[in-house]
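[1] Next come a sequence and a model predicted from it.
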Amino acid sequence: MTDLLQPAALAIAILADAALGEPAWLYRRVAHPVQLIGTVIAWADRRFNRESDTGGKRRQAGLAVCLCVTLGAFLSGWAIQALLLGLPDGPLWLGLLMSALIAQKSLYLHVADVAKAMELSGAEGGRIAVARIVGRDPEVLDAAGISRAAIESLAENFSDGIVAPIFWGLALGLPGMLAYKAVNTMDSMIGHKTPRHLDFGRAAARFDDLVNLPASRLSALLLILGSIAQRGAHAVAAWRAVRRDAHRHKSPNAGWPEAAMAGALGFAIAGPRRYHGVRVTDPWMNDGGRWQLNAADIRAALSLYWRACVVLGLIVLAIAAL
């Protein structure tokens, strides 16, 4: 029975998130699930990532933390799901909780803020807005660089923030969603190639690559399907860009949605950029596309993003109906 109720709860979650997003009034009163996971990870980082240890010991400690946090999130999700499904209207309550682990509306709003800031204040306003969603150096970005950064973030986070938690929710229910969020949060907090986290965060970074692999491919397909319904977008060009460029990205996963979105809209994104003063020379996604982008191009990417979200929602609704 639980397996049959999970798609129904996920359908509720998708609709609730699309309508409500992340209500500020709620999260002023209660902690967001990801915030709680982050608190545990921060404690583990302080407690077990000892600078006096050798690299080998720090890798072992990081692996143990990764496994324990992931398992803890999975077991917590299993217990909460069993409790909620035992209540009247259980799928409704489960779906509302699952909606907190999907970021459709919040991602849209954050990226739309960049377009709005550029439309109102030009590149200066765009730099302030884009700095909230990307890690690259905003002060060196012109209008085209700001636009590309926002579109890249939209494409990558479509996979990480929407498709992946829904995929694992369909596969494993709330336990799968919470475990995925634990891995993804660990990667964002400790999966960096810095002196402190190069060894300790290695397991988290590798595990995050693994659990995002199916969703990244699926997200590219969803963007291709979404482009069929968007005027000016080209599904065949998106498919070609994915086949040609996705594997060239430094990430084993980010290139798939980025190449699909770039190809569908005729853009070239990724490419050379700067992080913390260091120039990173990466290949272009949809090399040969237009790279001098602007706020209108961000709006076009947002339109394609919503269409891909609708396709994903329809798939989950169809599974729930079956």
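    Now that the structure is in, tell me what you want to look at.
[2] okay, CA-based contacts and neighbour counts for the rest of this
    Fine.
[3] which residue of this protein sits farthest from its center?
    For the chain, the largest distance from the centre (CA atoms, centre = their mean) belongs to Ser52, which lies 34.0 Å off.
[4] So what's the gap between the longest helix along the chain and the chain middle?
    Ranked by residue count and defined by DSSP state H, the top helix of the chain is helix 55-85. The chain centre lies 20 Å from the centre of helix 55-85; the measure is CA atoms, centre = their mean, to the nearest Å.
[5] Do you have the strands of this protein handy? List them.
    Ranges of strands within the chain are 269-270, 273-275, 278-280, 284-285, based on DSSP state E.
[6] Reformat the ones you listed as TSV; add mean neighbour count and distance to Leu221.
    Shown next, in TSV, are the strands of the chain (neighbours: other CA atoms under 10 Å; distance: least, CA to CA, whole Å):
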stretch	mean neighbour count	distance to Leu221
strand 269-270	28	18
strand 273-275	15	27
strand 278-280	11	28
strand 284-285	26	16
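[7] and those strands as CSV, adding distance to Ser216?
    Shown next, in CSV, are the strands of the chain (distance: least, CA to CA, whole Å):
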stretch, distance to Ser216
strand 269-270, 16
strand 273-275, 22
strand 278-280, 22
strand 284-285, 15
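[8] Comparison target below:
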Amino acid sequence: MIEIQGTVILAAFILDFILGDPKILPHPIVYMGNAIGFFEGWFRKHFKHLLISGVVFAGVLIFSTWLIAFITIKLSISIHPVFGTFVQVILLFFCFSSTSLEKAAMIVFSALEENDIKKAREKVSMIVGRQTETLDEKAITRASVETVAENFVDGFLSPLFFAMIGGVPLALAYKMVNTLDSMVGYKNNTYLLFGRASARIDDVANFIPARISVLIIALAAFFLSFKRGVLAIKMGFSQGSLHKSPNAGYPEAAFAGALKIRLGGPNVYHGTLVAKPYIGKEFKDPEKGKIRQACDLMIFSSFLATLISCFLLFVF
């Protein structure tokens, strides 16, 4: 195992905060997506039972990602320890996506500020899985806040968690897990069996980080307002399980409490109406300004998680 250093985590966070997702750099997640698309057909062809095919497919890609990252870092350390640290910083930086998510959500906010509903629908469709053609301003706002909350876990806390327990290679393996889920983890005719393993592995991987996220979000909300911090932790654990996803509801419920807004509710996914329960139903639907507040809460939560991680590494 390659142990992680606090300086690597802090430097990766700072890079993400400053650079976000620079388009000029080759991104490992793009290569992961390309690998998934390339090998899917091969595994479907050579394993006739789709469930078994999907299990082997996910296992091979996840392990291969870890192995490539492990070898890359080991080789870089053998060249020079400083170079090895630099490589780890860059690779972990690619695992974080807080700033790029903030930028994407704020583009939706700007479109709503301009009263351009068509543009807002188009931009929010790039960061959510639901159908957006008929969404009004409040539904667009709700979708934006929900994806900011959920992706605090997927895009920052989970890769940080796995970096803490298994180094940068495990963080990258997690990103492959998450990418597999986003590409093949659907409950439709094409992926119901083949993508089941990918979806379940993602559920297991995010189980602990999703629940830790409630504590981090509540702590961040505490600095904004004591009552908001209390509401975040109460709603996070009391209403987080209402979500159809075993994990997404926890950060969403914590955000709902921290921002005093209603999230969730029925939405159309891939042509099918999904009757999701409301979270924070005692509150009103969010106004568009809540997108900005949600982004601030997400970034501050990422910062606090980074500080806590560095502290724990220093102590232990």
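    That came in fine, so what should we check first? Values in this document were obtained by computation on a predicted structure and should not be read as measured data.
[9] The longest helix of structure 1 - contacts with which helices or strands?
    Packed against helix 55-85 of structure 1 by the contact rule (3 or more CA pairs under 8 Å, 6 or more residues apart in numbering; DSSP states H and E) you find helix 33-48, helix 90-99, helix 164-190, helix 202-228.
[10] isn't Pro251 of structure 2 right up against Ile212?
    No: using CA atoms under 8 Å, Pro251 of structure 2 is not in contact with Ile212, being 9.0 Å away.
[11] more neighbours, these two?
    Shown here are Pro251 of structure 2 and Ile212; by other CA atoms under 10 Å, Pro251 has more neighbours (35 against 18).
[12] coming back round to it: the longest helix of structure 1 relative to helix 164-190, how many degrees between them?
    140 degrees (axes from the mean of the first three to the mean of the last three CA atoms, to 10 degrees).
[13] count of residues packed around the corresponding residue of structure 1 for Ser238 of structure 2?
    The equivalent of Ser238 of structure 2 in structure 1 is Arg244 (alignment by TM-score structural alignment). Neighbour count for Arg244 of structure 1, taken as other CA under 10 Å: 14.
[14] Just give the closest residue to Arg244 of structure 1, not the sequence neighbours.
    Nearest non-adjacent residue to Arg244 of structure 1, counting by CA to CA, 6 or more residues apart in numbering: Asn286, 7.9 Å away.
[15] Now do Ser78 of structure 2: how many residues are near it, please.
    Number of residues near Ser78 of structure 2 (other CA under 10 Å) recorded here: 12.
[16] residues touching it, list them.
    Gly84 (CA atoms under 8 Å, 6 or more residues apart in numbering).
[17] ok, back up a step: gap between the residue farthest from the centre of structure 1 and Ala64 of structure 1?
    18 Å (CA to CA, to the nearest Å).
[18] aligned partner of Gln81 of structure 1 in structure 2?
    In structure 2, Gln81 of structure 1 lands on Ile73 (TM-score structural alignment).
[19] one step back: what's the matching residue for the residue nearest to Arg244 of structure 1 over in structure 2?
    Aligned by TM-score structural alignment, Asn286 of structure 1 pairs with Gly280 of structure 2.
[20] and its match, what is it in contact with?
    For Gly280 of structure 2, the contact set (CA under 8 Å, 6+ apart) comprises Met235, Gln239, Ala253, Ala256, Gly257, Lys260, Ile261, Arg262, Leu263.
[21] do the same with Phe314 of structure 2
    Neighbouring residues of Phe314 of structure 2 by CA under 8 Å, 6+ apart: Gly6.
[22] cutoff 6 Å now
    By CA atoms under 6 Å, 6 or more residues apart in numbering, no residues touch Phe314 of structure 2.
[23] what's around Lys276 of structure 2, how many residues?
    By the criterion of other CA under 10 Å, Lys276 of structure 2 has 15 neighbours.
[24] The one 5 residues further on now?
    Summarising burial for Lys281 of structure 2: neighbours were counted as other CA under 10 Å, giving 15.
[25] before we move on, what about Arg262 of structure 2?
    Using other CA under 10 Å, Arg262 of structure 2 is surrounded by 21 other residues.
[26] measure whichever residue in structure 2 pairs up with Lys116 of structure 1 to Lys123 of structure 2 for me?
    Counting by TM-score structural alignment, Lys116 of structure 1 lines up with Ser110 in structure 2. Applying CA to CA, the value for Ser110 of structure 2 to Lys123 of structure 2 is 10 Å.
[27] So these two - more neighbours on which side?
    Lys123 (21 against 16).
[28] Distance check, the counterpart of the more buried one in structure 1 against Ala233 of structure 1.
    In structure 1, the residue paired with Lys123 of structure 2 is Ala129, using TM-score structural alignment. Per CA to CA, Ala129 of structure 1 is found 26 Å from Ala233 of structure 1.
[29] what's the spacing between Arg292 of structure 2 and Thr141 of structure 2?
    To Thr141 of structure 2, Arg292 of structure 2 is 10 Å away according to CA to CA.
[30] These two - which one has more neighbours?
    When neighbours are counted by other CA under 10 Å, Arg292 of structure 2 and Thr141 differ, and Thr141 comes out ahead with 25 against 17.
[31] how about the nearest residue to the more buried one, chain neighbours excluded?
    Lys288 (5.5 Å).
[32] Could you report the neighbour count for the aligned residue in structure 1 for the one you found?
    Aligned by TM-score structural alignment, Lys288 of structure 2 pairs with Ala295 of structure 1. Neighbourhood size, Ala295 of structure 1 [other CA under 10 Å]: 24.
[33] okay but Ala295 of structure 1 is in contact with Ala115, surely?
    Yes: contact criterion CA atoms under 6 Å: Ala295 of structure 1 and Ala115 qualify, at 4.7 Å.
[34] how near is Met106 of structure 2 to Phe152 of structure 2?
    Met106 of structure 2 is 15 Å from Phe152 of structure 2, by CA to CA.
[35] scratch that, Phe57 of structure 2 is what I was asking about
    For Phe57 of structure 2, the distance to Phe152 of structure 2 - CA to CA - is 27 Å.
[36] Those two: which is more packed in?
    Each of Phe57 of structure 2 and Phe152 has its neighbours counted (other CA under 10 Å); Phe152 has more, 29 against 23.
[37] Can you find the partner of the more buried one in structure 1?
    Checking with TM-score structural alignment, Phe152 of structure 2 has Phe158 as its match.
[38] Pull up the gap between Ala173 of structure 2 and Cys295 of structure 2, please.
    To Cys295 of structure 2, Ala173 of structure 2 is 26 Å away according to CA to CA.
[39] Return the residues in contact with Pro286 of structure 2.
    Applying CA under 6 Å, 6+ apart, the residues near Pro286 of structure 2 are Ile261.
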